[in-house]
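Chemist: got a structure for you, letters missing:
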């Protein structure tokens, strides 16, 4: 059976990442002539906003955005 290329693979991957999320963690040490000069500790979380807020990330940002949206709606209702 020959493998076939499917465009749905990318769509499925993006769907899983947005729904479930992914965390990438890396520790990097930059050395010159066996002398460690710089250490980096990197951690990135990638997910949809619903998933992020479910895990307690960006809650303050989400609350501010919702409040701004609500204020805009209220001010546009008052103008009408």
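Modeler: Arrived safely. As the structure is a prediction and not an experimental result, all values here were calculated from the model.

Chemist: alpha carbons only for contacts and neighbour counts from here, please
Modeler: Noted.

Chemist: List the residues that contact the nearest residue to residue 50 once chain neighbours are set aside.
Modeler: Nearest residue to residue 50, sequence neighbours excluded (C-alpha to C-alpha, 6 or more residues apart in numbering): residue 19, at 8.0 Å. Residue 19 sits next to 47-48, 50-51 when contact means C-alpha atoms under 8 Å, 6 or more residues apart in numbering.

Chemist: Out of the residues you listed, which two sit at the greatest distance?
Modeler: 47 and 50 (8.1 Å; C-alpha to C-alpha).

Chemist: on that earlier part again, pick out whichever of the contacts of residue 19 sits closest to residue 69.
Modeler: Among the contacts of residue 19, and counting by C-alpha to C-alpha, the member closest to residue 69 is residue 50, at 16.9 Å.

Chemist: thinking again about what came up before, mind giving me the ChimeraX command for buried ones among the contacts of residue 19?
Modeler: Buried members of these, defined by 16 or more other C-alpha atoms under 10 Å, are picked up in ChimeraX with:
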select :47,48,51
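
Chemist: could you dump the contacts of residue 19 to CSV with secondary structure and distance to residue 7?
Modeler: As requested, those are exported to CSV (DSSP: H, G, I helix; E, B strand; the rest coil; distance: C-alpha to C-alpha, whole Å):
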residue, secondary structure, distance to residue 7
47, coil, 21
48, coil, 21
50, helix, 26
51, helix, 25
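
Chemist: here's the one I want to compare it with:
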């Protein structure tokens, strides 16, 4: 019997779970020198897709602010007028570069 590789990619499955369900990572780190604790670090991170974060009450203010900015930007009030490009001037009285200069 030989080992076989599954057809799906594991990283895709991990990303799918992280984005849809999320994960909490927590770590406590103590930096010591000669058995003397010098620095203590307590880390906690929530990793999830924005939809999942908002469903759990995280980043709600930020999400609403960004959505309101996008709505305003796409409304008629938020549209910027397109800059007009001036038409090239045709100087009818000036000589063209191909005409020789009379001196």
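Modeler: Here it is on my side, so go on. A quick note: this is a predicted structure, and the numbers were derived from the prediction, not measured.

Chemist: rewinding a little: pick the one among the contacts of residue 19 of structure 1 closest to residue 62 of structure 1.
Modeler: residue 50 (9.6 Å).

Chemist: gap between the closest one and residue 9 of structure 1?
Modeler: Counting by C-alpha to C-alpha, to the nearest Å, the separation of residue 50 of structure 1 from residue 9 of structure 1 is 22 Å.

Chemist: Strands of structure 1, residue ranges please.
Modeler: For structure 1, the strands defined by DSSP state E cover 22-32, 35-46.

Chemist: of all the ones you listed, which lies closest to residue 75 of structure 1?
Modeler: Counting by C-alpha to C-alpha, residue 75 of structure 1 lies closest to strand 35-46 out of those; the figure is 34.0 Å.

Chemist: can you redo the strands of structure 1 as a markdown table with mean neighbour count and distance to residue 73 of structure 1?
Modeler: Shown next, in a markdown table, are the strands of structure 1 (neighbours: other C-alpha atoms under 10 Å; distance: least, C-alpha to C-alpha, whole Å):
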| stretch | mean neighbour count | distance to residue 73 of structure 1 |
| --- | --- | --- |
| strand 22-32 | 10 | 34 |
| strand 35-46 | 10 | 30 |
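
Chemist: Format those as CSV; extra columns: distance to residue 67 of structure 1.
Modeler: As requested, the strands of structure 1 are exported to CSV (distance: least, C-alpha to C-alpha, whole Å):
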stretch, distance to residue 67 of structure 1
strand 22-32, 28
strand 35-46, 24
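
Chemist: For residue 17 of structure 1, give me its contacts.
Modeler: Counting by C-alpha under 8 Å, 6+ apart, residue 17 of structure 1 has contacts 46-48.

Chemist: try it again with 10 Å
Modeler: By C-alpha atoms under 10 Å, 6 or more residues apart in numbering, the contact set of residue 17 of structure 1 is 23, 45-48, 51.

Chemist: go on, residue 30 of structure 1?
Modeler: Residue 30 of structure 1 neighbours (C-alpha under 10 Å, 6+ apart): 36-40.
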